[in-house]
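1. sequence first, then the predicted structure, then my questions.
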Amino acid sequence: MTPIAGRSLRSILFLLALAAIGLTLGGWAIGEIMRLQPCPLCIFQRLLFLLIALLALTGALLPAASRVSGILVAVVAAGGVATAAYQSWLQYQPQAGMDCGFGEPTFIERLVDWFGALWPQMFLATGFCSSKDWVLLGLSLANWSALCFIGFLAAAVLILRRRGD
């Protein structure tokens, strides 16, 4: 029996929303305390965590939408895994890839710039994606982010596999 099996779908979605908000605030706090400069991919991952929180909260508050919410959480989490994996690759092979911020702005960079103009303390990107300024247990923030997105993806898959709730 998995830990998810004994809980209601609403409580699981609510816990996912809280976890995503907690990760967003935790990443922001680490950046502020350590004086780290977040890059466009860091900020984009922050936005993806907030989107997961919004989708999970929607599913928790509107039980009829919980299945669609689970599907969308899985899709966003998969996008987060891809984003964090790409940033991890940039960090481990900086000479092999193009760093963000050079050349014509991508959709992600434009989106991040827009949010940065709205709320600079939370979303202003000033760093380089290939920088690995903070490491814990041998893993960068991008690596930790990828693991968290994998966790959200796994939880969404388990939610979708549940029968009636």
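-> Received it, and whenever you're ready, just let me know what you need. Residues are numbered from 1 along each chain as shown.
2. when you work out contacts or count neighbours from here on, use the C-alpha atoms and nothing else.
-> Noted.
3. enumerate every residue touching the spatially closest residue to L23 that is not a sequence neighbour.
-> The shortest distance from L23 to any non-neighbouring residue, by Cα to Cα, 6 or more residues apart in numbering, is to F49 (7.4 Å). Contact partners of F49, counting by Cα atoms under 8 Å, 6 or more residues apart in numbering, are 20-21, 23-24.
4. for PyMOL, what selects the buried ones among those?
-> A single PyMOL command suffices to select whichever of the contacts of F49 are buried according to 16 or more other Cα atoms under 10 Å:
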select buried, resi 20+21+23+24
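5. now the residue nearest in space to the middle of the chain: how far from D165?
-> Computing the C-alpha centroid of the chain and ranking residues by Cα atoms, centre = their mean puts F49 first, at 3.6 Å. For F49, the distance to D165 (Cα to Cα, to the nearest Å) stands at 25 Å.
6. comparison target below:
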Amino acid sequence: MFKTLKSLSMQRWPWLLLALTALAMELAGLYFQYQLNYQPCIKCIYIRVAFAGILVAALLVLLAPRQLLLRLSGTLLWLGSALYGLFQAQELVNIEQTLASGGFTTCALFADFPAWLALDKWLPAVFEVTGTCGGVDWQFAGLTMAGWSRVLMAAYALSALLILLSQLAKLSRNPYRG
């Protein structure tokens, strides 16, 4: 299995597929915001940043997937972004559950990006906080957006971890030998 994953990670099309899925999630978030008027909270914005990190990671490796250093760097960025997104999605699910059970909680109204990565200032249409945490406006198959984000980020993290571990596998010189 790891040899197959390593071989796949050295091709362009899996990285293109990864980039397209992350881009699709970004576009879905923008559709929900600008077409359906569901305003993103701080956690939603941080989840968007995680999807953007996965997109950047995929595009980075797409440049030269056969270069080990680039592939490892991209995979680590992918894994880090997915884990960050998973953490943010879990926090948002917790906020939703607290509010649904009658409790009280709140979250920040403004993004706390470092000065060198002021995404909310550079691209406010994508990364500016315009909503508050905990409002459940949309559900599909019993999961909210936060719940689906948690599922997707867990899948991304698991995939990235498997790809990272596969880099330790040795490929045979002759692809026709077992």
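-> Noted; the coordinates are in hand. Everything numeric in this text was worked out from a predicted model, so none of it was measured.
7. SS state for the equivalent of the residue nearest to L23 of structure 1 over in structure 2?
-> Counting by TM-score structural alignment, F49 of structure 1 lines up with F51 in structure 2. Secondary structure, DSSP: H, G, I helix; E, B strand; the rest coil: F51 of structure 2 is helix.
8. show me the helices in structure 2, by range?
-> With helices called from DSSP state H, structure 2 shows them at 2-9, 12-34, 42-63, 68-100, 119-122, 124-127, 145-166.
9. and these: which comes nearest V136 of structure 2?
-> Among the helices of structure 2, helix 68-100 comes nearest to V136 of structure 2, with 7.1 Å by Cα to Cα.
10. burial measure for the closest residue to L171 of structure 2 other than its chain neighbours, as a count.
-> Excluding its sequence neighbours, the residue lying closest to L171 of structure 2 (Cα to Cα, 6+ apart) is K3, at 6.1 Å. Here the count is done by other Cα atoms under 10 Å, and K3 of structure 2 has 16 residues near it.
11. could you dump the contacts of F49 of structure 1 to a markdown table with distance to G79 of structure 1?
-> Below are the contacts of F49 of structure 1 laid out as a markdown table (distance: Cα to Cα, whole Å):
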| residue | distance to G79 of structure 1 |
| --- | --- |
| A20 | 15 |
| I21 | 17 |
| L23 | 16 |
| T24 | 16 |
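12. coming back round to it: what about the residue nearest to L171 of structure 2, distance to A169 of structure 2?
-> Applying Cα to Cα to K3 of structure 2 and A169 of structure 2 gives a distance of 6 Å.
13. cool, and P124 of structure 2?
-> 43 Å.
14. okay, these two: which has more neighbours?
-> Neighbour totals were compared for P124 of structure 2 and A169, and A169 leads with 15 against 12 (other Cα under 10 Å).
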